[in-house]
Each structure stands twice: as structure tokens, then as C-alpha cells.
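Student: structure here, sequence nowhere to be found:
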């Protein structure tokens, strides 16, 4: 805590009676994470400089006890006050004795305090606040309090040139006006709204915002991250990405089957949080897939916007079509024989199989017993694309692992020491921060995907077609172990006509006479046909 007091006469001349002076005090708190809390008060009665210094100390100590603070380091540029509080100087002046006694009483309520004398330039911020309050011209018996609330000091724009934009969901009011406009106008032109309430709201809130060169508004979070502010109409667009799409796939058959006769794993992965659901099955039927979607996706996470799956027979049935129609879910089928089209599901399949191999090293037929344990390990592991665990993005906090209970971790020890009310407040804070956590994960995911796409595209020779082009398609099924009729067997079949062009290099084909429809096929399995 830095403190300072200032006393000056209204006309600049020395006053015989200090009561005729104008006095003010300034207090600056610096938290362990370098956050700044500043207060400035104009005193209702005049006083001497030393009395103003004591007023500043007392006001600061009272504020510190309200926060509350147990340990406090105190810095002031008044050598007299500091050494009197240390006990090095005796308080001889009668008018200062009540101040000293009050300051001692407040200091005794802290567990530990340290008091230091510093030069005026080190105490410049508190000195400026005290001078500001003392210089205000006020009617007699009129009290004014200038409080710069708990906030972070705005940094110069040159220090935030490496902003990392993050979409922030924030709304101010229910009208159609863009909530960002008042802050942008104030930061850019210094103009405030006409409404008194909005003037206060904008003036106080603007300290948390930064306006970048291109007119984009960013908000500085408590951890120092600069978050991009978005318009109200984009809120649903951004938040809808949570559990908006799932990728489904079938793992197996496992040969030999497990001890209980299970041969397959039906798995689904959320494209945003990377949360995964999986069940062991003895046989794959469309009715089982339909039940899995309802039980493990819809009933747990709500109705998804879309589900991506391959062209396997269990994923093409009337039962599934009825389910998707009922809940208005988009059923997207990936391109045939092109694993990247449903890359998330394929990646999870590999990860899950690796986990199961490590868990069933001795008895490989017991993999079905370790499936849920493998899912637990996956859900609580840090995922590189989102820089978070799937568990934290779904529930708002990290899971307590079994090992943390057996050998209590710091988190468990802290949780056990909390009261019921404190635990509720901690959980509420986690839930309030969940949206921001998810938006931060979404930003990391987009950056990761762009980075991977850039690396992949460097090695890919782009091949594109347009509607009504004639193409040949690789003869399928594409199975390495498949016996061929010999080296003279054609590797391409067709020609086919491109009926529709999809996003990311997938094409819908029909035969030349239009009587047969070919499922969507990726461009890597096509080549141009020249009659």
C-alpha cells in the first residue's frame, strides 16, 4: 500500500490556521499479481500536511481490512509519520496523538505489516491522487469522494501489438444498439452518452477495454489476455459451436472377440470439446446406432446441429433418417475411403485403441472391461487443439483423479479446507468463467486447425472440378489385401458426371445416363476424363 497526504491553501498563501487549507489523500494498493486499486479522497476539513499523511494511512488501513488483507507492506514519503509508526520518533505534537493511536490500533489487526520510507518519486501515483483531491475547489462542508475502482491500468497500445483476439460473448441491454459503440466512441473521440447512468457505466468500464488501430474493440481479462468483443447478433453463432457437431465411427471387428463376445466399439466425438462417448457392441445394427445417439448424445448434451459419419451400412437406414428428421439433425456422410473427411472420429479411434492396448497388455480379450476407464483417461487428458481437457470444457472444472484422493493433491487439500459456502462460491465462479474458457478453447482450436491445414496444403497438389465435368474414379473397394485379376485390370472406372460440388474437395457423381447415383467422393480418388 502506497499512501500520501497533501494540504494547501485556497489562494496559494501560507495560512496561520491549517483548518482553512484544502486537504486530500491518495492511496494505491498493488496486489501480488500487479493489479492496481487506487483511491483518492478530498477531506471535508482542512488540516496540516502531517495530519493529512496520517489521514491517508488510516484510510488505507481501513480499506485493507475490508478487502480483507492479512499481510501488508506500507510505503510513504513522510519520514516523520513512518518513523513515528515504527516507534523511532516520539509523537510530541498534541494534534497528531489521536491519529497515531488510531493507526496503531488498525495495524494491530493485521497478522504482519512492514512500513517503509520511500522517496517522493517512488510514491508518485499516491502523491498525484492526493494533490488532485486537495486542489479541488469545493463549497464548505461539501464532501466529494473520487474512487478509481478496482481495475487494471490501461497499457499503452504499443505494448499490446501482439494481441491475440478471442471472441467474447457480452451484451449490454436488450435493445438493437451495438453495445460496443459507446465504448468505441469514448475511447476514440472522448464522447460520452447523454444518459447519466450510461455515462457512468461507459466511463468506469472503459478502463478494461483497448481500441486497436483498425477500430476493433478488445477487453483485457484478469489473466492479461486480450479478448475480441463481438456484436450481440453473433453470440448464438459463436456459442452454438459447443456440442454443435459430432463425429461417429465404428471400430472393429476385434478378432478374436472379447470374453463377453464384444466385437465392435461404436464411438462419437464432439468436434468442439473433444468429449468422447463409446460403447462396446456384439453386433452393429442401425437400431443400435439410433439408440446410442439418443442415449449418449441427445439425452446428455442436447440436440446436436449435425452428426458426421461414414457410408457404412449401419449409418444408412430408415430408423436413423426418422431420428434425424424428428430432432432436425443434419446427417452428413463423409466421402468414401477418405478418412480425413471424418478426421476427428478417425483420430479418436487411434487414440482409444492405443489406450486399450496399454491397459490390456496381459489379457487382450478383456478390453471391454477397460473401455470406460480408457474413456476417463481420454476425457481428463490435455488436448493440444483446445489447450484444455474435454472434462473442463464440458463441466467447467477439472476432474479429481483417483490418485489425487489416494495421495492428496494441493487442489484436494484446498477443497477439503473450504466451508460449504466457500465451495459453492468457488463452483459458481467456475461456472461463470465457463463461457470464457470455451471461447478461449475455440480460438486455440481455430489456430491449430489453420496451422495443420497450412502444413497439409503445402504437400497437396490442388485438383478441382466443376459441375458437369467428366471424371474417372478409382476402382473400389480400395483394400490393399484385395486380390486383383492381374496387372492388366483397369484401376479406374467411369466416366461419371459431376452433379454437385461440395466444400473441401468432395463431389457428388452420377453415371453418364443419370440412372445411378454415386455417393460423395473426394477429389483424390478422381481424375479428369478426356473423351
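Tutor: Received, thanks. Because the structure is predicted, anything quoted here is derived from the model rather than measured. Residues are numbered from 1 along each chain as shown.
Student: C-alpha only now, for contacts and for neighbours.
Tutor: Fine.
Student: can you tell me the helix or strand for residue 83?
Tutor: Using DSSP states H and E, residue 83 sits in helix 79-86.
Student: grab the most central residue of this structure for me.
Tutor: residue 437 (2.5 Å; Cα atoms, centre = their mean).
Student: state the distance from that residue to residue 495.
Tutor: Residue 437 is 50 Å from residue 495, where distance means Cα to Cα, to the nearest Å.
Student: residue ranges for the helices of the stretch 1-150 of the chain, please.
Tutor: 49-66, 79-86, 97-107, 124-135 (DSSP state H, counting those that start in this stretch).
Student: quick one: those helices as JSON lines, columns for distance to residue 371 and mean neighbour count too.
Tutor: What follows is those, written out as JSON lines (distance: least, Cα to Cα, whole Å; neighbours: other Cα atoms under 10 Å):
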{"stretch": "helix 49-66", "distance to residue 371": "52", "mean neighbour count": "21"}
{"stretch": "helix 79-86", "distance to residue 371": "66", "mean neighbour count": "17"}
{"stretch": "helix 97-107", "distance to residue 371": "60", "mean neighbour count": "16"}
{"stretch": "helix 124-135", "distance to residue 371": "60", "mean neighbour count": "22"}
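Student: and those: which comes nearest residue 415?
Tutor: For the helices of the stretch 1-150 of the chain, proximity to residue 415 was assessed by Cα to Cα; helix 49-66 is nearest, at 24.3 Å.
Student: roughly how far out does that closest one sit from the chain middle?
Tutor: 39 Å (Cα atoms, centre = their mean, to the nearest Å).
Student: now do stretch 337-353
Tutor: The answer for stretch 337-353 is 26 Å, by Cα atoms, centre = their mean.
Student: stretch 296-314 now?
Tutor: So, by Cα atoms, centre = their mean, the centroid of stretch 296-314 is 26 Å from its chain's centroid.
Student: got another, please set it beside the one above:
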């Protein structure tokens, strides 16, 4: 390939990777034209070289003898020194920084930071050390000023690079440990591996925080440090299990996807890696971890374990009482000694109260001190031999001196470590006690069987537990179940299950999903308990927001119950139609009455629809013509609920049956008649719309003389026992009109009246069959809803006449059912105890779950 081509390097690397694809990563490493053959022993090395040379001869590759070196125990590769000890920084690069003079310009500072960046893998907290240089570069427009802070940082870097650490090479698949340190301006991490109980650094990562990042909470800074490290060291994170050692609850923050904002984004980004979060269980391990990350530049000096004495000073960052402070010191000492692996301990304290409470000489009554005592007893249980002694205050001068030092700034040269206690230790105790209460949960038998091999005494139950436990395992002290969408599902108890349901359903990332979606979402997040689906249904059913904004079901709540009349003119349905365009005489409305047996219609145009006008219509159009009816069905309009109409009906013994609010099906025949009249008027009118009263009688006459589907007879025939003579029979005579005879007609009329009862019975039978077919088709769509007095219900807001906006709830309430009004209608009572005036149909109600 000719020199100078832009893709020459990439093509050459592709060729090398293709030729040595079997050797790369095993016995050979290559980066473009830098290649190295690696072997564990000399004999293996000869065989490996022979294999590589054979591949080179096969493809015709040649080597430059002057640039080739063989059988080296250490050598330079890609700017680093590789040896059996590990990876070392190139001495020339370190010496180049050490020999540098203090920069005298911005350009020289930039050159210095560039050299340090090339060695950043070996420098712990390099970003924090170089922070003064970065600040100086940012101020280049204000002039160059190399101050004492820059000179001090420059000196620390030179001192550090004089003895740089040796980076260890990890073994494929072994776990690596990540330690984190953060402050207000930078984040630093150290990736280490453990070999024979000794932790060796693999890579140091450091980064200066930007302006917005400096305001992250501490837990987010720690999470951000993991993300930055994972991005920079992606090959390490992909090839090794990562164990993050931290005091922060990062497992909860990044181990679930029901968080919001940056943490959710980072959790998704880190989910592809095998990351486990380990807690720093003792202050000594915390100090060790901080020392690994911060290097030797911290404010304390570790003491050799072979020394006679370790000095620790405690600084409590909350406001404890004197006795609480004594207990905190007692607990801290136990934790530090336990971290060393000691099995015997002698404790000398000048607190008479604490010593005697631990020895059970004094009774502990204070609730806070009881919790501290439980914590102490748990820690003491880790030792084989414990001796607790009380000593006078005067014999404890060393501890007094340390307590005074903890309240002040310590001299960096003093061999004293100050340990800070951010919060009471008993908070951790309460959390641990809560998490380990397995005996009260559903998974108790499985947990006992998997951890201790204990089975219930009942043989059938024991056999069931054995078979069921095959689906479970213990992962990091958590009971997990095998899943299909998720490798392992963490088993949770009742309290945590309720918390997960509420947070997922109505928390920051919740959107009030339906039960099935809610259950799936929780399972996909990696949680399990047997009643998940049932609990999700119960939570959604009882969620107030879900109930008030629930979809309106258009399925009928109960079976169809048609209204039947035993004989003509027994039951009438009345309704108001309009308003129409104002006609002559200010007519705007039509009052309609339909008889339920014969389907006969009476209608009249009105200018006003007052209660008195409706009463006059009932009196003159119905009572005076067809007699007093047994019952009238109306809606809840004021004209029907007014005093004149109700008093008139009461005086004649007429029952008024009011339809449920916003439920026209209760007076269905009247509604159908209204539709028929309206359609007839629209088709009749030509020209101006205010002539509709002129055609009202024609439309009503056409309806009354037309056979109905339910009876197969016209209303006229069922009322008068004969079919009406319509105008067409006069224009085009039929046999009935041609052979008309007064005497014969009178005789035939008497015969028809004799059999009119039979005619009506036939019509009644046909109507019953028609209603049966209609009821059978209707009942297929029924979704039953059962209510009884005392139930709490919601009603449709639109049915109550409320304006419903886009964001308004479609249901209002709750209300209590007082009594049934018959045929799935109910009277309601509001929260103040006031009974609503009208009844409400079950189709406008839904049960409310508090």
C-alpha cells in the first residue's frame, strides 16, 4: 500500500488481526506494526515464536532485525515497560516531567498537562493534583501567573513520579475491585485486583468536575464516577466482574430502573456490565479504600500492622448526647478490631454507664441506648473472647487527647487517623434487622431450607418446599427465583412488595398503568413474589386517581328488562322534543306521549313547557280521550317534577315513574317515538324551517296508521279494531271502498269489535316474542355490575351535568347507595349525608374502593 494514504494504518491493523486471529490474545499482542510474543516459560517461548514465524512465512511478512528483540524478561511496548512484575511507567517519560522547570507560559503549562495525561494511568487523583494547572489555563486571557498553589502541585507530581506504582495485569475472568473517592471538584477511582490477599492497582481514573457536575449530590457523584470509569475502561468492565466497594447505597440507586433523571440514564448504561456493590463494613477498610484511591497525598499516615499501637480519633458529624458518643466510640473500636481478624479483645472504657450496661450490671431503659446495646452485642458475638473493663478517667489520658485532636485540625505528620461518623450507627442496625426478618415472609420455608437445610415437619409440605426450591437460589444473601425475562428475580416480602407496587404505579416514573402492565414492569425490573398479579390488581382497583379517571364502560351493566303493558292505555311514556325553530304562535316544543301496549302517539306543539302546560296536555289529550292511565313514565325535567303535574296525577291515582338521571333507556319507547317524529318532520319540511307545526299531525297520523315491528299491527288497528281509511284509498279505490255499504259496514264493524280482544292478544304474544329476541341479543353484551345499599360508588361527571375538560376526572364522588329504586336504579347519598333527589342507573355508576 502506498505511503501517505489516510486509511493505511487501519488497513494494516485489519490485515494483522486477520493473519494472527488465532494467536492474538493468547500468545501474541499486536498494535499496527508493534507486535510482541508472550510466554510463561522459555521452552514455551520458542514454540510460540516458531508458530508465529510460520504464519509470517505463509503470508510473506518480513521483520527488520535491527528492531527485533528476543527472549526478553522485560521490554518496552506501546510506551510502557512490560515485565513479570506488571506494567510500569516508562522511566524516560517520568524523568522528562521530573526534569522540567517551572512553566513560564500558558503553552508550557499545556505541555506539562499533556505529559501528565500520558501517565495518568499510574497517578492516583491526577485530576485533583492538576486542578491548579487547569485553572491557570482557563485564566489565560487574564495573564500568566505561576503561584504557590501551582508550584506545590508541581512538586507533588514530581515526588509521585519519582516512585510510580507498578500496575498489575488482571487474569481473564477474575473479579476486579473499584474504589471511589469524590470531593467538590473532582472524582477519582482505582481499579484493583486481589492476589494472595494483597490488593494491587490495575488502573487509576480521575476527572475534574464541570460546573454543573460539582452540584451533584454525593451519591450521584459516586455513581458518576462509576460511569466515567466504565466508559474509559470499557474492555475491563466487559471482561471482568466488577466489585464496587463503597459506603454509599449505590446498589439501590443503580440496581433498579424506577428512579428518575441522571440515575436512570446511568443505571441503563451500566446494566450491561456485571457490577456488584459491596459495603465497607468497617472504618478500617474504609480508610484503606480511601488510601488506595487517594494515594500518599492524604492527610493521614498508615501505620505498619507490626507497630505497637494504632491511634484513631472519631469526629461525630451529628449532635449526640454524651452517652451516645461513648457508644459510638465503643462500636467503632469493635469494628476496627474485627476488621483485623482478631478473635480476642480487651476493652477498657472510662464510661461507667456503657461498661455496666454491656456487662448487664445496669438496666437499660432509654430506647436509643437499647438499640446501641443491641448493636454492641451483635459485634461482640463475632469474637471468641471479650473482656470489658471500666477504668478511671485519669487512666484514659490517651483517649482524651485523641478526642480533643478530633475536634481540631490534625497535623499531617502525626500518626493519627480521624474517622468521621456521618450518622448514628443504629440506623444501619434497624435496616439490617428489617432486611433479615425472613421468618415472617412467604419465602421463609425456602430460605430456611436453602440456608440451613431445615424443612417443615409436615411431609407433604416438606416435599412441596423441596420441589419449589429448585427454582430458587441465594445470590449475595438475597433469595432469587429463576425468571424468563430476567436471569434472576429478587424475592421480596410484603412490606417491600407494597413499596415497589406504589412506587412503580404512582411514583416518579409511574403513570398509573393497568394491573397486567404493572405486574410485567415489576417483573422485568427483577422482582418477584407469588401474589404479584393479584396485588397489582388490588392496588390499581383501590387507586383513587385510577378510579376517578377510569375509562367509561359502554357495556350495559344488567340484562334488558322491557316494559310491558297488560292492556291498552294502561301505561304512557311522556317526553319533550325541542326546541325547534320558532314558528307562528311562538311554538318551539313538542310534548309527546306514547302508549306502551298499542304504541299509539299523542303529540302537541307548545310555546312553553311549564308544568301547567304539560298537565293540560295530559288532561285533554289523554285522560279525556282514553281514560285515566295506571302509570306514566317521564324523565326528571322540571315540567314533570313540578307541583301542578304531580298534584294532578296524585289526585287521579296515577303513578309517576321517573327515569334514572341521564339514562333515556328507562323510557325507551318515548325516545324512539321522538326520533321517529323528528325524522318525519325533517323530511316533510321544504323551504323555511318554522313551518314544522303544520306537518306535525301528518307525521303522527302516518306513525299511528303504520304497522309496528313488535306487534305486526298498526296502533290504529289495536285501538279501534280496524285499519284506518287513508287518503290513497280514496284516490285509488279498493274493494273495501268500492263495495262500501252502510248496513254491511255496521254489521262488519260489530263483528270486528267482537274479536278485538283476540286481535290484541295476538299482538301481545307477538310483542312478547319480539322482546324475547331483543333481550337475547342485548344480554350478550352485558358486563354485570352489582350494587347494594351501603356500597360506595362513583357516578359519571357528565351525567351530573358537569363540564368535563381534557384533564378533568370523568367520575365524581364517592357516594353511598341508600336504597334501590328498582330495575338497577339507586338513590345516592353524598359525603355530607344529603340524599340526592333523583335515582341513578347502574350504567352511570362504578364501585369505589377506598
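Tutor: Structure's in. What do you need? Here the structure is a predicted model, which is why all the values come from computation and not from measurement.
Student: TM-score of the superposition?
Tutor: Overlay of the two chains. TM-score (TM-score structural alignment, normalised by the length of structure 1): 0.52; 287 aligned residues with a Cα RMSD of 1.8 Å.
Student: one step back: onto which residues of structure 2 does the helix holding residue 83 of structure 1 map?
Tutor: Aligned using TM-score structural alignment, helix 79-86 of structure 1 spans no residues in structure 2.
Student: now the angle from that helix to helix 97-107?
Tutor: For helix 79-86 of structure 1 against helix 97-107, the angle by axes from the mean of the first three to the mean of the last three Cα atoms, to 10 degrees is 50 degrees.
Student: got the angle for helix 79-86 of structure 1 vs helix 49-66?
Tutor: Using the same axes, to 10 degrees, the inter-axis angle of helix 79-86 of structure 1 relative to helix 49-66 is 50 degrees.
Student: of the helices of the stretch 1-150 of structure 1, which is nearest residue 245 of structure 1?
Tutor: Short answer: helix 49-66, nearest of the helices of the stretch 1-150 of structure 1 by Cα to Cα, at 47.9 Å.
Student: can you give me the helices for the stretch 501-650 of structure 2?
Tutor: 515-524, 532-542, 544-548, 611-617, 624-626, 638-641, 643-652.
Student: before we move on, the earlier item: which among the helices of the stretch 1-150 of structure 1 is found nearest to residue 268 of structure 1?
Tutor: It's helix 49-66; of the helices of the stretch 1-150 of structure 1, that one is closest to residue 268 of structure 1 (Cα to Cα) at 50.9 Å.
Student: so which other helices or strands are in contact with that closest one?
Tutor: strand 2-8, strand 22-30, helix 79-86, helix 97-107 (3 or more Cα pairs under 8 Å, 6 or more residues apart in numbering; DSSP states H and E).
Student: and that helix, which stretch of structure 2?
Tutor: So helix 49-66 of structure 1 sits over no part of structure 2, by TM-score structural alignment.
Student: give the contact list for the nearest residue to residue 442 of structure 1 once chain neighbours are set aside.
Tutor: Excluding the flanking residues, the one nearest residue 442 of structure 1 by Cα to Cα, 6 or more residues apart in numbering is residue 386, at 6.6 Å. Residues in contact with residue 386 of structure 1 (Cα atoms under 8 Å, 6 or more residues apart in numbering) are 273, 441, 442, 443, 444, 445.
Student: then residue 520 of structure 1?
Tutor: Contacts of residue 520 of structure 1 by Cα under 8 Å, 6+ apart are 334, 335, 336, 506, 507, 508, 509.
Student: what does the fifth one correspond to in structure 2?
Tutor: If you follow residue 507 of structure 1 across to structure 2 using TM-score structural alignment, you land on residue 826.
Student: for its match, give its distance to residue 671 of structure 2.
Tutor: Taking Cα to Cα as the criterion, residue 826 of structure 2 is separated from residue 671 of structure 2 by 22 Å.
Student: who has more neighbours, these two?
Tutor: residue 826 (22 against 19; other Cα atoms under 10 Å).
Student: the more buried one belongs to a strand?
Tutor: Yes - checked against DSSP: H, G, I helix; E, B strand; the rest coil, residue 826 of structure 2 lies within a strand.
Student: so it makes contact with residue 815?
Tutor: No - counting by Cα atoms under 8 Å, residue 826 of structure 2 stays clear of residue 815, with 11.0 Å between them.
Student: what's the local residue count around the residue nearest to residue 831 of structure 2 when sequence neighbours are not counted?
Tutor: Excluding the flanking residues, the one nearest residue 831 of structure 2 by Cα to Cα, 6+ apart is residue 815, at 6.4 Å. By the criterion of other Cα under 10 Å, residue 815 of structure 2 has 25 neighbours.
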